[in-house]
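Engineer: requesting a structural model of the entry that follows:
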Amino acid sequence: MKRLGLKFNEKAVGLILIILGLAWLWRGWLASPRSGAIQDVGAETGQKAISQKTILMETGRTSCKVLTVFDGDTLGCDLNQDGRIQKPQEQVRLLGIDSPEMRYSRKNPTYGSQHPTDEPFAKEASQWLTEAAQGKTVYLEWDQRRLDKYQRTLAYVFAESTAPQSLNAQLLAKGYATVLFLGKNRRYEPEFKAAEQQARSKQQGLWATDF
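Structural biologist: Coordinates of the predicted model:
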């Protein structure tokens, strides 16, 4: 009977130890961070980063910093984050619009002449885009075709990751550009035509009667 009692006690103690071990492992698992969860340390920063990444994925936009503005419809965006603009791919041509030409543009009728001049409102368009974008992070949205014949990047440019209206459309609404859609890149064509019509009706910029 004593030997049986000893065996019984040994089995009971062993079972208790196993139960305690499993309970300790379960407690440790509950205390550990789950896969994909945000840890307490730096949780706020981590949540912002994840939220921003999610927003960009949902909107289909790519962020980059604008290092320079070439004119009213072209800017230099640091897509590869090396601190400089590598032409031509990092020259971003704003889709759906055409702004007046600066004197140094080959498309300017006075280019190469003895006294080249800016087209009307070319300087205003360039200045507005500079104030809106230069030195700031912007968000690029692609259309069907990503590069033009000069291998420049084609994009709709937004000041915020979730901004409803692009800088392209705002230039049209201010009368600093005209609508220009080529090929299949026509995602915002109705909106852009409405913005241009708004500038026309208010006689703003290019549509002013006294410039």
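
Engineer: drop to CA atoms for contacts and neighbour counts, all remaining ones
Structural biologist: Noted.

Engineer: max-length strand in the chain?
Structural biologist: strand 61-71 (DSSP state E).

Engineer: surely Pro100 and Ser126 touch.
Structural biologist: No: applying CA atoms under 8 Å, one finds Pro100 not in contact with Ser126, separated by 9.1 Å.

Engineer: and this one, so I can compare the two:
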Amino acid sequence: MKRTPSGSVFGGLIAAVLCIVTLTGCEDLPKAPGVPGTPSTSIAAAQDPGQVSSGKPASVETKVIRVIDGDTVAVLPVAGLLEATDKHIGIPEHTVRLLGIDAPEMNYHKDAEPECGARAATDHLGGILPQGMPVTIEYDPGADRTDRYGRSLAYVITPAHNDAARQQVTDGYAMPWFPKGEPEPQRIPEYRTAADNAVALQAGAHSQCSSIGRG
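Structural biologist: From the prediction side, this is the model:
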């Protein structure tokens, strides 16, 4: 069938209108959230420009599996973001070393007793991070994301205590610390203020131990 010039123009106008409507509608569509009930990348993290340089999100949502000691916790792995670093009773887990603090050592793999305050620090962190608690693993933009063992070096954010590491310091079970030669984590100044108060009050393990960790 032969098309007339006016018919072609009319068809072109309809196509243009449909194109504009389609594009406008796409702008109003909501962003797809993570699957409910599973660890996922935080929506806020995905919009954080701080992740652009590393190509990875600034924070990741997951859940606590267990507390290992006063400055270390195991969480559920998240594919592509928190790879399994170990297995505990056959369950894969990702280990997070709380950035910016150090607690007394439990000495699990050494022929030595736990350091002064180690058991109390471990138990206290267990109260802050009970099994199954949803947490956000938040990375410091100026520090390494992982150590040589593949563990995350990060802040652990909770609904109740916000920053688990700061709470450990505030309550007297850990001290501010980071390796010499490494960039100073952003939260070190507030951890130092919290530590000064804890020492002055003889809070937590400070009432029993002459020193706590390497802080």
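
Engineer: and the TM-score between these chains?
Structural biologist: The TM-score (TM-score structural alignment, normalised by the length of the first structure) is 0.66; 186 aligned residues with a CA RMSD of 4.1 Å.

Engineer: so which residue is dead centre in the second structure?
Structural biologist: In the second structure, the centroid-proximal residue (CA atoms, centre = their mean) is Ile137; its distance is 0.8 Å.

Engineer: that one pairs with which position in the first structure?
Structural biologist: For Ile137 of the second structure, the aligned position in the first structure is Tyr139, judged by TM-score structural alignment.

Engineer: A helix includes its match, no?
Structural biologist: No: secondary structure assignment places Tyr139 of the first structure outside any helix; it is strand (DSSP: H, G, I helix; E, B strand; the rest coil).

Engineer: can you tell me how far it is from Ser51 of the first structure?
Structural biologist: Using CA to CA, to the nearest Å, we find Tyr139 of the first structure at a distance of 15 Å from Ser51 of the first structure.

Engineer: what does Leu140 of the first structure give?
Structural biologist: Per CA to CA, Leu140 of the first structure is found 18 Å from Ser51 of the first structure.

Engineer: out of the two, which sits in the busier spot?
Structural biologist: Between Leu140 of the first structure and Ser51, Leu140 has the larger neighbour count (other CA atoms under 10 Å), namely 26 against 12.

Engineer: hang on, the earlier thing: ok, now which ones touch the residue nearest to the centre of the second structure?
Structural biologist: With contacts taken as CA atoms under 8 Å, 6 or more residues apart in numbering, Ile137 of the second structure has the following neighbours: Ser59, Val60, Glu61, Thr62, Ala154, Tyr155, Val156, Ile157.

Engineer: now do 10 Å
Structural biologist: With contacts taken as CA atoms under 10 Å, 6 or more residues apart in numbering, Ile137 of the second structure has the following neighbours: 41-42, 58-63, 75, 82, 96, 98, 152-158.

Engineer: need the counterpart of Ile20 of the second structure in the first structure.
Structural biologist: Ile20 of the second structure maps onto Leu30 of the first structure when the alignment is built from TM-score structural alignment.

Engineer: so which strand or helix has that match?
Structural biologist: If you go by DSSP states H and E, Leu30 of the first structure is part of helix 2-31.

Engineer: after that helix comes which helix or strand?
Structural biologist: For helix 2-31 of the first structure, the following helix or strand on the C-terminal side (DSSP H and E) is helix 43-59.

Engineer: so which bits of that next one are buried?
Structural biologist: Buried residues in helix 43-59 of the first structure, counting neighbours by 16 or more other CA atoms under 10 Å, are found at Leu56.

Engineer: how far off strand 137-141 does that helix point, in degrees?
Structural biologist: 30 degrees (axes from the mean of the first three to the mean of the last three CA atoms, to 10 degrees).

Engineer: next one: helix 43-59 of the first structure to chain centre, how far?
Structural biologist: 13 Å (CA atoms, centre = their mean, to the nearest Å).

Engineer: just checking, what packs against it?
Structural biologist: Secondary-structure packing of helix 43-59 of the first structure (3 or more CA pairs under 10 Å, 6 or more residues apart in numbering; DSSP states H and E): strand 61-71, strand 137-141.

Engineer: dump those into a markdown table; add distance to Ile38 of the first structure as well.
Structural biologist: Putting those into a markdown table (distance: least, CA to CA, whole Å) gives the following:
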| stretch | distance to Ile38 of the first structure |
| --- | --- |
| strand 61-71 | 23 |
| strand 137-141 | 26 |
